[in-house]
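> My questions concern the predicted model and sequence given below.
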Amino acid sequence: MTTTTVTRTSAAVEQSRPRRQLSTAGRRRIAVALTLAGLIVGALFAGAPVLWMVFSSLKANPEIFAYPPQLITENSSLAPYLAILNDSRQLRFFLNSYVVSLAVAGLTLLVAVHAAYAFSRYDFPGKSIINIAVISVQAVPPITLLIPYFGLVVALGLYNTYPGLILTYMVFTLPYAIIMMTGYFNTLPRELDEAARVDGTSSFGALWRILIPIAIPGMVSVGMYTFMIAWNEYLFALTLTRTDDMRTVPIGIQLLMGQHSYDWNQMMAMSVLGSLPVILLFIFFQRYFIGGMTSGSVKN
């Protein structure tokens, strides 16, 4: 009796296992399906305004607000883009944005790499205080500094100039860049520096010959972030510039808003053209960008 009961119990257990396995697999499929559904909804929520912007840039102004709305109309054309590309004033806005954004990204990287190397590899008096100061600057809302920086830029004679915009933007990009690059350098073994110095290379040489080539992913991610900040910034660009020769793309879009009418199609077209540099940067460098962001956050 006992042997028979044990045998039957074992058989029942063996028969119930596949059912539990199927149940677990079913729950996993449901979880995956729900996750995909959530991602699709999120993508549509985030992408729908972008698609509407693209299609609106091809329409005439009255068609943008037609009801029921249509993505493509009979009068869709590239006329708004041609109007912008044939306007030297609008092209100047793009030139200014490229000059300022590239300069901010390059100078921020140059300063941040050396500062981060010092924070990562050396102990010096006041290191903790300086580190706290860097983080504190990152925590200050930029709008609270608008009036002080306006007065400072005017006093230094940098109002309505490239250096005025570049130096102002670097105040907000440098803290993030230093923090990220310090975290990235902390993930690199110190033995690399020691081996370079054993071979007779200075600390400066070890940084440029050994560490910087390895830290390219982190530098790319920081450079992309600082470029996007400078490219999209509106408030300081509006306050610290006066003439169209110094205006940037966000200000150029705002200037298309007239007193009695808005050029909506040209605003949308300029928004599309203004988004392309950031989109292309992310497409070409996303591998380095994601790698740099994750590596820089592993060890601090």
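Looks like it arrived, so ask away. Note that the coordinates shown come from a computational prediction; the quantities given were computed from them, not determined experimentally.

> make it CA atoms for all contacts and neighbour counts henceforth
Fine.

> tell me which element the residue nearest to residue 196 when sequence neighbours are not counted falls in.
Closest residue to residue 196 apart from its sequence neighbours, by Cα to Cα, 6 or more residues apart in numbering: residue 206 at 5.8 Å. Using DSSP states H and E, the secondary-structure element containing residue 206 is helix 203-206.

> Tell me which residues are up against that helix.
Contact with helix 203-206 is made by 193, 196, 197, as judged by Cα atoms under 8 Å, 6 or more residues apart in numbering.

> rerun that using 10 Å as the cut-off
Among residues not part of helix 203-206, those counted as contacts by Cα atoms under 10 Å, 6 or more residues apart in numbering are 114, 117, 121, 192-197, 199-200, 209-212.

> could you flag which of the residues you listed are buried?
114, 117, 193, 196, 211, 212 (16 or more other Cα atoms under 10 Å).

> For the chain, which segments are assigned as helices?
2-56, 61-64, 79-85, 88-121, 127-139, 146-155, 162-186, 191-198, 203-206, 212-214, 216-232, 235-239, 249-255, 264-296 (DSSP state H).

> So which of these is nearest residue 73?
When the helices of the chain are ranked by proximity to residue 73, the top entry is helix 61-64, at 7.7 Å, counting by Cα to Cα.

> Can you give me the buried ones in the closest one?
Buried residues in helix 61-64, counted by 16+ other Cα under 10 Å: 61, 63, 64.

> who's in contact with the second one?
Under the criterion of Cα under 10 Å, 6+ apart, the neighbours of residue 63 are 56, 69, 70, 71, 72, 73, 74, 75, 76, 265.

> adding another structure so you can compare the two:
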Amino acid sequence: MASTGIQARMINEERQQRWRRFGIYAALTIVTIILVFPILWMISVSLKPTTETFSLPPRLLPEEFHWGGYAKVLSDPKFRTFLINSYIVGLAVTFLSLVIGTLAAFGFSRYRFFGDRVAKLFVITTQMVPTITLLIPYFGVIVFLGLYDTLWGLILTYLTFALPYSIVMMNGYLDTIPKDFDEAATIDGCSPLGVLVRVLLPVAVPGIISTAVYTFLLAWNEFLFALALTRSMEMRTVPVGISMMVGEFGLKWDEMMAFSVIGSLPVLVLFMLVQRFVVGGLSAGGVKG
């Protein structure tokens, strides 16, 4: 009798686990569809003529694949200029924020000095200020420095946004690395910079990659400051270029979505290649040693 009751409870628990597992998978499937559908629709619209975009009922797959939007975008020099500018700004911001942020994080993580807690708090609080409130001050500073309508103006502006995150992220990751590594390397004759370069950075690769991905995405996707701090077509970036495709009397949806797809590809490919490192870096960086 007792064995029958135990067996019934086991069957009931197994049934509950199956339903719980089914609910989790169903929720994940719904969320995935919600997140992926805009991307699929963007690709679909880029392959349709404008007249078919608003057909009823709407169709995800076009009746006939239309490559005119991609041909127009790829053959237009100004769109290539937008892509090149975004690459230059994104890579420059990523490199500078990694170099400066890693050095600052190394100082915060391995040394104690007067006002270090205040400095850390200041770095963190800069992330809490809404960026739109800084538009006019940044505009004045960039104009005063003579960097208006230049890529250097965008790089400097984006660097001030990305650098605090880089410092916080790398500081959290370096804190998880035992200081015994530093002591062993110092005994072997390494300088502080040698400890950072030869010992800590190879171990901190996941944190470096996750920080690099974030800073590159920030610079690649930013729109407001790129619009306000540039004027000429030669200095525009991809987000601003997409917005400029909205005409006064019409909108060529196939060209706009084609350029959006082309502009999104670097981000998607980058994230797919380093996804494992990004997840590892973010989880490790959130744990204090």
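Right, received. Where do you want to start? For clarity, every value in this text was computed on a predicted model and none was experimentally measured.

> In a markdown table: the buried residues of helix 61-64 of the first structure, plus distance to residue 2 of the first structure.
Conversion of the buried residues of helix 61-64 of the first structure to a markdown table gives the following (distance: Cα to Cα, whole Å):
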| residue | distance to residue 2 of the first structure |
| --- | --- |
| 61 | 87 |
| 63 | 84 |
| 64 | 82 |
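
> Return the member of the residues you listed nearest to residue 138 of the first structure.
Where these are concerned, and distances follow Cα to Cα, residue 138 of the first structure has its nearest neighbour in residue 64, at 40.1 Å.

> how much space is there between that closest one and residue 48 of the first structure?
Applying Cα to Cα, to the nearest Å, the value for residue 64 of the first structure to residue 48 of the first structure is 15 Å.

> so which of the buried ones among the contacts of helix 203-206 of the first structure comes closest to residue 254 of the first structure?
residue 114 (37.8 Å).

> which one in the second structure is aligned with that closest one?
Taking TM-score structural alignment as the criterion, the aligned counterpart of residue 114 of the first structure in the second structure is residue 103.

> Within its local environment, how many residues does the aligned partner of residue 29 of the second structure in the first structure see?
Superposed on the first structure with TM-score structural alignment, residue 29 of the second structure falls opposite residue 40. Counted with other Cα atoms under 10 Å, residues neighbouring residue 40 of the first structure total 12.

> what's the answer for residue 295 of the first structure, then?
A total of 21 residues lie near residue 295 of the first structure under the criterion other Cα under 10 Å.

> Pretty sure residue 216 is one of the things it touches, is it not?
No. If you go by Cα atoms under 10 Å, residue 295 of the first structure and residue 216 don't touch, sitting 11.4 Å apart.

> Provide the aligned range in the first structure for stretch 72-81 of the second structure.
Following TM-score structural alignment, the aligned partner range for stretch 72-81 of the second structure in the first structure is 83-92.

> Run the chain-centre distance for that stretch.
In terms of Cα atoms, centre = their mean, to the nearest Å, the gap separating the centre of stretch 83-92 of the first structure from the centre of its chain is 26 Å.

> Surely residue 62 of the second structure touches residue 48?
Yes. In this structure, residue 62 of the second structure is within contact of residue 48 by Cα under 10 Å, at 5.9 Å.

> related to what we said a few turns ago, quick one: what's aligned to the residue nearest to residue 196 of the first structure in the second structure?
Using TM-score structural alignment as the criterion, the counterpart of residue 206 of the first structure in the second structure is residue 195.

> so how many other residues sit close to the aligned residue in the second structure for residue 264 of the first structure?
When the two structures are superposed using TM-score structural alignment, residue 264 of the first structure falls opposite residue 253 in the second structure. When neighbours are counted by other Cα under 10 Å, residue 253 of the second structure registers 21.

> From residue 109 of the second structure, how far out is residue 253 of the second structure?
Noted for residue 253 of the second structure: a distance of 50 Å to residue 109 of the second structure, by Cα to Cα.

> May I see the PyMOL selection of the buried members of the contacts of residue 63 of the first structure?
Those of these that meet the burial criterion (16+ other Cα under 10 Å) are gathered into one PyMOL selection, given here:
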select buried, resi 56+76+265
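
> Using JSON lines, lay out the contacts of residue 63 of the first structure together with distance to residue 11 of the first structure.
Converted to JSON lines, the contacts of residue 63 of the first structure look like this (distance: Cα to Cα, whole Å):
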{"residue": "56", "distance to residue 11 of the first structure": "67"}
{"residue": "69", "distance to residue 11 of the first structure": "65"}
{"residue": "70", "distance to residue 11 of the first structure": "64"}
{"residue": "71", "distance to residue 11 of the first structure": "63"}
{"residue": "72", "distance to residue 11 of the first structure": "65"}
{"residue": "73", "distance to residue 11 of the first structure": "69"}
{"residue": "74", "distance to residue 11 of the first structure": "71"}
{"residue": "75", "distance to residue 11 of the first structure": "74"}
{"residue": "76", "distance to residue 11 of the first structure": "71"}
{"residue": "265", "distance to residue 11 of the first structure": "73"}
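
> Looking at the contacts of residue 63 of the first structure, which is nearest residue 102 of the first structure?
When those are compared for distance to residue 102 of the first structure, the smallest value, 28.0 Å, is given by residue 265; criterion: Cα to Cα.

> which residues touch the closest one?
Listed by Cα under 10 Å, 6+ apart, the contact partners of residue 265 of the first structure are 53-64, 78-81, 256, 271.

> and residue 225 of the second structure, how many neighbours does it have?
Neighbours of residue 225 of the second structure using other Cα under 10 Å come to 20.

> distance of the match of residue 206 of the first structure from residue 201 of the second structure?
For residue 195 of the second structure, the distance to residue 201 of the second structure (Cα to Cα) stands at 9 Å.

> likewise residue 36 of the second structure?
With the distance defined as Cα to Cα, residue 36 of the second structure ends up 35 Å from residue 201 of the second structure.

> what do you get for residue 181 of the second structure?
12 Å.

> Same question for residue 252 of the second structure.
For residue 252 of the second structure, the distance to residue 201 of the second structure under the criterion Cα to Cα works out to 48 Å.

> go on, residue 108 of the second structure?
Taking Cα to Cα as the criterion, residue 108 of the second structure is separated from residue 201 of the second structure by 15 Å.

> list the buried ones in the helix holding residue 206 of the first structure?
Under the neighbour-count criterion of 16+ other Cα under 10 Å, helix 203-206 of the first structure has residue 206 buried.
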